[in-house]
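> this is a predicted model, with the sequence first.
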Amino acid sequence: MDEVAGAIADPVRRKILVMLRDGRMSAGEIAEHFAISRPAVSRHLRVLRQSGLVRDELVGRQRFSVLDTERFTELATWLAQFLQPSGWEHRLDALTTEIYRTRRERRTHGGPDQREETTA
């Protein structure tokens, strides 16, 4: 997890990851999006490969960088403990609680779902 966190600490590497989310790219294609040298982009790609976030894919004589999202799982799981549930999650939890409360009341107090038997 530390290796992944270190790899995504740099804004250039984060931008590369976002670019690769849409599909594989060559180092040259990636370098076109930055005002840094191609060797600098290659160093960033090497860090991403070493962390396991990116892998190389050879197609003929061309080498492409491909995003490998599996390594994000551990970091995402760890980070999730700091996230507050969204407003929708709170509302759905409240709805679920209300449904269970209503069902319980109907069972205990003979609410509208329990019809009285009539004798003829």
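Sure thing, it's come through. Residues are numbered from 1 along each chain as shown.
> all contacts plus neighbour counts: C-alpha atoms, from now on.
Noted.
> would you map the strands across this protein?
For the chain, strands defined by DSSP state E occupy the ranges 25-26, 54-59, 62-67.
> shouldn't residue 21 be in contact with residue 67?
Yes: when contacts are counted by CA atoms under 8 Å, residue 21 is listed as touching residue 67 (6.3 Å).
> the more surrounded of these two?
Neighbours per residue (other CA atoms under 10 Å) separate residue 21 from residue 67, with residue 67 holding more: 23 against 14.
> any buried residues in the longest helix seen in the chain, and which?
For the chain, the helix reaching the highest residue count under DSSP state H is reported as helix 87-109. Of all the residues in helix 87-109, not one is buried under the rule 16 or more other CA atoms under 10 Å.
> hold the first one in mind and look at this next one:
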Amino acid sequence: MKNQIEQDVFAAIADPTRRELLRLLSKEEELPLYRITDHFEIGRTAVSKHLTVLKAANLVYDRKEGRETRYRANTRPLKVVRDWLSYYEVFWNENILQLKKILEEE
């Protein structure tokens, strides 16, 4: 189950529109769909589909308020991305240090 959630998170953030949705929602406490849609050049249905993908990956929470659905970000699942990237940060830092050493020797 955990592996599926991780796959969902990576798949969800693979799309630039969904990354922008997460960025927008992480800056606000909560936004209704119509306010979210105002920030994009795509229609309400397309925004809603992107939010559904983010919700499936547990990156977005929603709640009904009357006839309106309000959304907010849940950035905790992004920890799997940070952890995955941290390996490569170490890799690049070590390689840059080796390159610097080589250049200094020349």
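Looks like it arrived, so ask away. Note that the structure is a prediction, hence the values are computed from the model and not measured.
> can I get the strands of structure 1 in CSV including distance to residue 75 of structure 1?
CSV is the format used below for the strands of structure 1 (distance: least, CA to CA, whole Å):
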stretch, distance to residue 75 of structure 1
strand 25-26, 24
strand 54-59, 15
strand 62-67, 16
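> residue 89 of structure 2 -> structure 1?
Aligning on TM-score structural alignment places residue 89 of structure 2 opposite residue 83 in structure 1.
> same check on residue 74 of structure 2?
Using TM-score structural alignment to pair residues, one finds that residue 74 of structure 2 aligns to residue 68 in structure 1.
> quick one: contacts for its match?
Contacts of residue 68 of structure 1 were listed using CA atoms under 8 Å, 6 or more residues apart in numbering, and they are 52-55.
> 6 Å instead, please
53-54 (CA atoms under 6 Å, 6 or more residues apart in numbering).
> residue 3 of structure 2 now?
Residue 3 of structure 2 makes no contacts at all, as judged by CA under 6 Å, 6+ apart.
> what helix or strand does it sit in?
According to DSSP states H and E, residue 3 of structure 2 maps onto helix 2-13.
> buried residues, that helix. List them.
Taking 16+ other CA under 10 Å as the basis for neighbour counts, the residues of helix 2-13 of structure 2 that come out buried are 6, 8-10, 12-13.
> adding distance to residue 33 of structure 2, write the residues you listed out as CSV.
Below are these laid out as CSV (distance: CA to CA, whole Å):
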residue, distance to residue 33 of structure 2
6, 26
8, 22
9, 21
10, 23
12, 18
13, 19
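> now, which of those residues sits nearest residue 20 of structure 2?
If you rank these by distance to residue 20 of structure 2 using CA to CA, residue 13 comes first, at 9.1 Å.
> now the aligned residue in structure 1 for the closest one. Nearest residue, chain neighbours left out?
For residue 13 of structure 2, the aligned position in structure 1 is occupied by residue 8, per TM-score structural alignment. In space, residue 8 of structure 1 comes closest to residue 14 once its chain neighbours are excluded; the distance is 5.5 Å by CA to CA, 6 or more residues apart in numbering.
> before I go, just wanted to say thanks for your time.
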